[in-house]
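> Below are the sequence and a predicted model for it; my questions follow.
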Amino acid sequence: MRAAPATSTGREIVEGLRIVAPAALGYVPLGIAFGLLVAQSNLPWWMAPALSLTAYSGSAELLLVGLASAGTPLATIAVTTFLVNSRHVFYAFSFPLKAVRGPGARLYSMYALVDEAYALTVARPQGWTHTRLLAMQVALQSTWVASGLVGVGTGSLLPGRIEGLDFALCAMFITLALDAARTRAEVPSVLLAGLAMILAWFLAPGQWLLTSLGVFVGLLCLRHLWVRAGSWRTRDEGGQVRS
């Protein structure tokens, strides 16, 4: 990563906010839906900001609301959250964390490494500074927390429930799945996800969500090994032909 030219702190903050503005605006409707879901799930209002500060991840937070309101055991919630958020581990390989100075700032940057923050740095692989990167991440989380509070406040004022709001999590995952399957190369992953769900439904109908996540991870690992073995065979055959 090439270092950005030195500029004032104020300009760096403004640049970080300018870069993150479109993604932060996209947080608003989903954050409000998250707050409304908390308000309608018989959970205390403070669960919205508490989850946004401790389990900062939109998909995991929506999932946690459903699990908590259903009285799911704590161990199941912990494992499910781990599996849903395990993708963040791989973000660190290309995230410009080296630009952040100080152990406290680095810990926050790692904690606030969500999908949108990673996507912004991938789209702009150069030019990230300490101030610009932290301004981007703080703006994202602040927008998410504020939107959740707006949703909780709005939900407390509504006279009745909004039917179908609990489908927001399912709709979001459907959108993410469709967005990830735009090419034929990703179709096998979608089929493996469906196979994992079917197997989990028969193997552990009482814990099918957690089981399907585990089975899906295992199937993805097997697919990765299969693809690598195929590429090795192709290289070996190519080497024999050239010889």
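Received, thanks. Numbering: from 1, shown residues only.
> use CA for all of it now, contacts and neighbours both
OK.
> thinking L165 is in contact with A33, fair?
Yes - contact criterion Cα atoms under 8 Å: L165 and A33 qualify, at 7.5 Å.
> between these two, which one's more packed in?
Legend: neighbour count by other Cα atoms under 10 Å for L165 and A33, higher for A33 (24 against 14).
> Distance of that one relative to V241?
Plainly put, A33 is 59 Å away from V241 if you go by Cα to Cα, to the nearest Å.
> And for V79?
To V241, V79 is 49 Å away according to Cα to Cα.
> Contacts only, for T131.
Counting by Cα atoms under 8 Å, 6 or more residues apart in numbering, T131 makes contact with T9, E12, I13, G16, V100.
> which element is it on?
T131 is part of helix 130-157 when elements are defined by DSSP states H and E.
> if I look at L178, how far off is C221?
Distance from L178 to C221, by Cα to Cα: 21 Å.
> buried set for the longest helix anywhere in the chain?
Looking across the chain with DSSP state H, the single longest helix is helix 208-242. Neighbour-count burial for helix 208-242, counted by 16 or more other Cα atoms under 10 Å, picks out W208, L209, L210, T211, S212, L213, G214, V215, F216, L219.
> Check which residues of stretch 147-166 are buried.
Buried-residue list, stretch 147-166, by 16+ other Cα under 10 Å: S147, G148, L149, V150, G151, V152, G153, G155, S156, D166.
> which ones are touching the closest residue to the third one other than its chain neighbours?
In other words, L149. Closest residue to L149 apart from its sequence neighbours, by Cα to Cα, 6 or more residues apart in numbering: G35 at 6.1 Å. By Cα under 8 Å, 6+ apart, the residues touching G35 are A48, S147, G148, L149, V150, G151, V152, G153, G155.
> next, the one to line up against it:
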Amino acid sequence: MRTSPAAVGNRPRSAPVPLPPGRSEARAAFKDSAGAILGFVPLGLAFGALAAQSGLEWWWAGLSAALAFGGSFEFLLIGLVTAAVPLAAIALSTFMVNVRHVFYALSFPLQRITGRLGKTYAAFALCDEAYALATANQARSWTSRRILWLQLYLHLCWTASAITGALLGSLIPNSVAGLDFALTAMFTVLALDAIRDMRGDLPTPALALISAAAARLLFPAQMLPAAFTLFTATLLARHYFTTKRPRHA
């Protein structure tokens, strides 16, 4: 239904014309993911260049980025593929590197995603950056569309960067100053934002640091899964003792 010119002229100038819900949420999700995308681009280019320099075809980098979407594991996968490692060893390596996603599922807002297809894609496209953004304090009011748009932008950015890096692999230097620190810097910013959102819950990052330090000392070969396990155990213990604390009349 079209709006007549007269109706437009009579509309108060102070009232902005609302955007369609899907369109506005897509724009909001793009703004939410902009910082993570800036971290994805150099890493995706580096991944694509590494794949090309390892003798793999350019499409292999794009296919891996689109279907595996494993981030750090994809770098490891290049070495496994070029070394012709057995599939069983690749499967075990995949599980060990990505086992952290099991813990992500405990607090990722999958219950806010509508539709079976949406839930399936949200689970598939769950990465560290999407988890950090979707579980932040300001994301509690995000709708299903906004979360899915966020994950789609990250997925497309990683895939496009990997393909670009593979096609231009010969033009990208083997070592670029600061490239290896791009993702670390992005996670540092996300961690600081998360700490600011906690407001009085500072023991949580302290428990995370203690768990990481203990895992490093006790289980250096399996630090990541050990740290997640210890951190989860301490959180459950804190929750138990907090809820079971006797109430005084």
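Received it, and whenever you're ready, just let me know what you need. All of these numbers come straight from a predicted model, not from anything done at the bench.
> correct me, but E74 of the second structure touches S64?
Yes - contact criterion Cα under 8 Å: E74 of the second structure and S64 qualify, at 7.2 Å.
> Contacts for stretch 184-191 of the second structure next, please.
G35, A36, G39, E129, A132, L133.
> So which of those residues sit within helices?
Using DSSP H, these in helices are G35, A36, G39, E129, A132, L133.
> Give the aligned equivalent of E57 of the second structure in the first structure.
Taking TM-score structural alignment, E57 of the second structure has P44 as its aligned residue in the first structure.
> tally of neighbours for its match?
11.
> Can you tell me, leaving aside adjacent residues, what's nearest to it?
Nearest non-adjacent residue to P44 of the first structure (Cα to Cα, 6+ apart): V38, at 7.6 Å.
> ditto for V114 of the first structure
That would be S57: by Cα to Cα, 6+ apart, it lies 6.4 Å from V114 of the first structure.
> With L134 of the first structure as the reference, measure out to the one you found.
17 Å.
> do D179 of the first structure as well
Applying Cα to Cα to D179 of the first structure and L134 of the first structure gives a distance of 28 Å.
> higher neighbour count, those two?
L134 (23 against 10).
> Let me see the contact set for the aligned partner of that one in the second structure.
Residue pairing (TM-score structural alignment): L134 of the first structure is matched to L148 of the second structure. Neighbouring residues of L148 of the second structure by Cα under 8 Å, 6+ apart: I113, G118, Y121, A122.
> can you check S54 of the second structure too?
With Cα under 8 Å, 6+ apart, S54 of the second structure has these contacts: I78, T82.
> Ok, the one 5 residues further on next?
The contact partners of W59 of the second structure, taken as Cα under 8 Å, 6+ apart, are I163, A166.
> and it, what helix or strand is that in?
helix 58-67.
> in that helix, what's buried?
Buried-residue list, helix 58-67 of the second structure, by 16+ other Cα under 10 Å: W58, W59, W60, A61, G62, S64, A65, A66.
> Average separation of that helix from the aligned part of the first structure, please.
Following the fit onto the first structure, the mean deviation recorded for helix 58-67 of the second structure is 1.2 Å by mean Cα distance after the TM-score superposition for the first structure.
> Going by the alignment, the residue nearest to V114 of the first structure corresponds to which residue in the second structure?
Checking TM-score structural alignment: S57 of the first structure goes with G70.
> Just tell me the aligned range of stretch 80-96 of the second structure in the first structure.
Counting by TM-score structural alignment, stretch 80-96 of the second structure corresponds to 67-83 in the first structure.
> Pull up the distance across that stretch, start to finish.
End-to-end distance of stretch 67-83 of the first structure: 14 Å, with Cα to Cα as the criterion.
> Now that stretch: buried residues?
L67, I77, T80, T81.
> Which of these sits closest to T129 of the first structure?
T81 (30.8 Å; Cα to Cα).
> Wait, the closest one touches A60, no?
Yes - counting by Cα under 8 Å, T81 of the first structure does reach A60; the two are 6.1 Å apart.
> Count the neighbours of T114 of the second structure for me.
13.
> Alignment lookup: it to the first structure.
So T114 of the second structure corresponds to R101, using TM-score structural alignment.
> contacting residues for the nearest residue to that match once chain neighbours are set aside?
Nearest non-adjacent residue to R101 of the first structure, counting by Cα to Cα, 6+ apart: H130, 6.3 Å away. Residues counted as contacts of H130 of the first structure (Cα under 8 Å, 6+ apart) are A99, V100, R101.
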